[in-house]
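>>> My questions are about this predicted structure, shown below with the sequence.
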Amino acid sequence: MSLQALLFDVDGTLADTERDGHRVAFNQAFAEAGLDWEWSVALYGELLAVTGGKERIRFYLQRHRPDFARAAGDDLDTFIAGLHRSKTRHYLALLERGEIPLRPGVRRLLDEARVEGLRLAIVTTTTPENVDVLLRTTLGEDALGWFEVIAAGDVVPAKKPAPDIYQYALEAMGLGPEVCLALEDSENGLRSAAAAGCRTLVTVNEYTCQQDFSGAWLVVDQFGEAAAPATVLQGAALRGPCVDVAFLRAAFAAP
């Protein structure tokens, strides 16, 4: 079966957004709200077990601030939504200042895919506005148009590791999972894509490098550049220093 489409996760896959992006923005939102909460690098790694910003706040409250959650009562949903809006505003400001670059090899791989006629989609739990600003500030004003489908945020009720967001994207593209490759960075992302029937390439990062990627089609430390080669952690050996479209097509078609 030939490869027809690449389905990209965003946070941790296109850019290292978590440690120095989302985490920082959450802490800025907490301070703005007069809260003495501080999500350290280590604590945020724990909270990443939950996908979705609002869901992550709720998980933190349940595990670390149960008295606060109980006191909020019926107003908890409204409180979380407002805090998340504030966090998003701070995160977008970080993006606009150019403080969150793409990971190595991302721009190269996207350019190759477009030249080679592969279809592209975004499949993520982050908000559409976050996707929009990240793509615009790192790839240019027209980058949103490179992607046939932007499946993001609350477009489906169940977030990763549920397969719903991938199923939504596949249906919107009119493609079966057997001709698509998901590109993810986390165990939750892998589980989501695999449950939808997609083969998955995982590019690990600081937060996810120790997770279980059993069943992944390929695991690498990055997509790679000529001067900064990718390292294969699981799966077929690369034919050069980078994960490129020629390798993906050949490996995808191999029995």
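Looks like it came in fine.

>>> Only C-alpha atoms from now on, for both contacts and neighbour counts.
Will do.

>>> pull the longest helix from the chain.
helix 76-96 (DSSP state H).

>>> So what touches that one?
21-22, 24-26, 28-30, 33, 53-54, 57-58, 69, 72, 100, 130, 133-134, 137 (CA atoms under 8 Å, 6 or more residues apart in numbering).

>>> Apply 7 Å and report the result again.
21-22, 25-26, 28-29, 53-54, 57, 69, 130, 133-134, 137 (CA atoms under 7 Å, 6 or more residues apart in numbering).

>>> Inside helices: which ones of the residues you listed?
Short answer: the contacts of helix 76-96 in helices (DSSP H) are A25, F26, Q28, A29, G53, K54, I57, A69, N130, V133, L134, T137.

>>> By neighbours, which of the residues you listed wins?
L134 (28 neighbours; other CA atoms under 10 Å).

>>> try it against this one:
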Amino acid sequence: MKLKALIFDVDGTIAETEKNGHRVAFNLAFDELNLPWQWDIDFYGKLLKIGGGKERFTYYLNNYQTDFQLPTSLDEFVLNVHKIKNQYYGQLVQDKTIKLRTGVARLMKEAHKNNVHLAIASTSAVKNVKSLLDGTCSPEMISWIEVIAAGDMVENKKPAPDIYQLALKKLNLSPHECVTIEDTNQGLVAATRANIKAIITVNDYTKDENFDSAMVVLNHLGDKKNYCNVIQYQDEISSLIPQLDKKYLTIELIENILSSNK
């Protein structure tokens, strides 16, 4: 089956933005506002079960800081902290602190070469998505990305399918013509609800999540110097695993996986 579009999630998929970006930016915002909080790596992993930065911070206040005296309304306070956090996040990205994950640039380049459309489907705000792309990708690579569907463009964030449905609408493609690259169960559920097949690349935060409905789960996309490992896969694509394990994901392999997994 001909693959017409490859849709990338952003945070944790394109780059390790959660641990080294958003978490750090929240802590810097807390410092600036003299708030007595710091989120360590393990605790932030628990908060990641909540999709979206504003939603995550609201959840933290409602569940971990119930005695905190808000200086304004809850919504206003959350928006202000999140705005300052995003400024720090943009600076971290601009400073090249965050790098693309293994194989991302290679696969994007291969997709472009094979006339496969590239799109983004992210829970993050579009400003943060563009900041990350500007800080990690060349202008040429950015020009290849035809569609950005972001969290502030839809009513419901992942695991709702809204972001993927928006991406499909902008691409003017049907779900079976697309494959997404995700890193979380939330993202997988969102893609599945939109009837889009998913490939998972786990990270330290998501490696123990449930990915039973994914076509295949990898540690990363792999490249010629750093091969990927297959963690789990659907039985229908078992014949393709020798071509992928200890190698790297290609557009041809994605098309073969898509054809096998119906």
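Sure thing, it's come through. What you see is a predicted model; the values in this text were computed from it and never measured.

>>> The longest helix of the first structure corresponds to what range in the second structure?
With TM-score structural alignment applied, helix 76-96 of the first structure matches the range 74-94 in the second structure.

>>> Average offset of the matching stretch relative to the first structure?
Here the mean offset of stretch 74-94 of the second structure against the first structure after fitting is 0.5 Å, by mean CA distance after the TM-score superposition for the first structure.

>>> Okay, helices next: where are they in the second structure?
Secondary structure of the second structure (DSSP H): helices located at 17, 23-32, 41-47, 53-64, 74-94, 104-113, 126-136, 139-144, 162-171, 185-193, 241-244, 251-260.

>>> Dump the ones in helices among the contacts of helix 76-96 of the first structure to a markdown table, plus distance to A15 of the first structure.
Converted to a markdown table, these look like this (distance: CA to CA, whole Å):
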| residue | distance to A15 of the first structure |
| --- | --- |
| A25 | 15 |
| F26 | 18 |
| Q28 | 20 |
| A29 | 21 |
| G53 | 17 |
| K54 | 21 |
| I57 | 22 |
| A69 | 32 |
| N130 | 12 |
| V133 | 12 |
| L134 | 9 |
| T137 | 12 |
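
>>> which pair in those residues spans the largest distance?
A69 and T137 (36.4 Å; CA to CA).

>>> In the first structure, what sits opposite N128 of the second structure in the alignment?
Counting by TM-score structural alignment, the partner of N128 of the second structure is N130.

>>> State the distance from that match to A194 of the first structure.
25 Å (CA to CA, to the nearest Å).

>>> can you redo the helices of the second structure as JSON lines with distance to K4 of the second structure?
Formatted as JSON lines, the helices of the second structure follow (distance: least, CA to CA, whole Å):
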{"stretch": "helix 17", "distance to K4 of the second structure": "27"}
{"stretch": "helix 23-32", "distance to K4 of the second structure": "35"}
{"stretch": "helix 41-47", "distance to K4 of the second structure": "34"}
{"stretch": "helix 53-64", "distance to K4 of the second structure": "31"}
{"stretch": "helix 74-94", "distance to K4 of the second structure": "30"}
{"stretch": "helix 104-113", "distance to K4 of the second structure": "9"}
{"stretch": "helix 126-136", "distance to K4 of the second structure": "22"}
{"stretch": "helix 139-144", "distance to K4 of the second structure": "14"}
{"stretch": "helix 162-171", "distance to K4 of the second structure": "10"}
{"stretch": "helix 185-193", "distance to K4 of the second structure": "16"}
{"stretch": "helix 241-244", "distance to K4 of the second structure": "21"}
{"stretch": "helix 251-260", "distance to K4 of the second structure": "9"}
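
>>> With respect to L6 of the second structure, which of the ones you listed lies nearest?
Closest to L6 of the second structure of these is helix 104-113 (CA to CA; 7.6 Å).

>>> For that closest one, give me the average deviation versus the first structure.
Averaged out, helix 104-113 of the second structure is 0.3 Å away (mean CA distance after the TM-score superposition for the first structure).

>>> Please point out which parts of that helix sit buried.
V104, A105, R106, L107, M108, K109, A111, H112 (16 or more other CA atoms under 10 Å).
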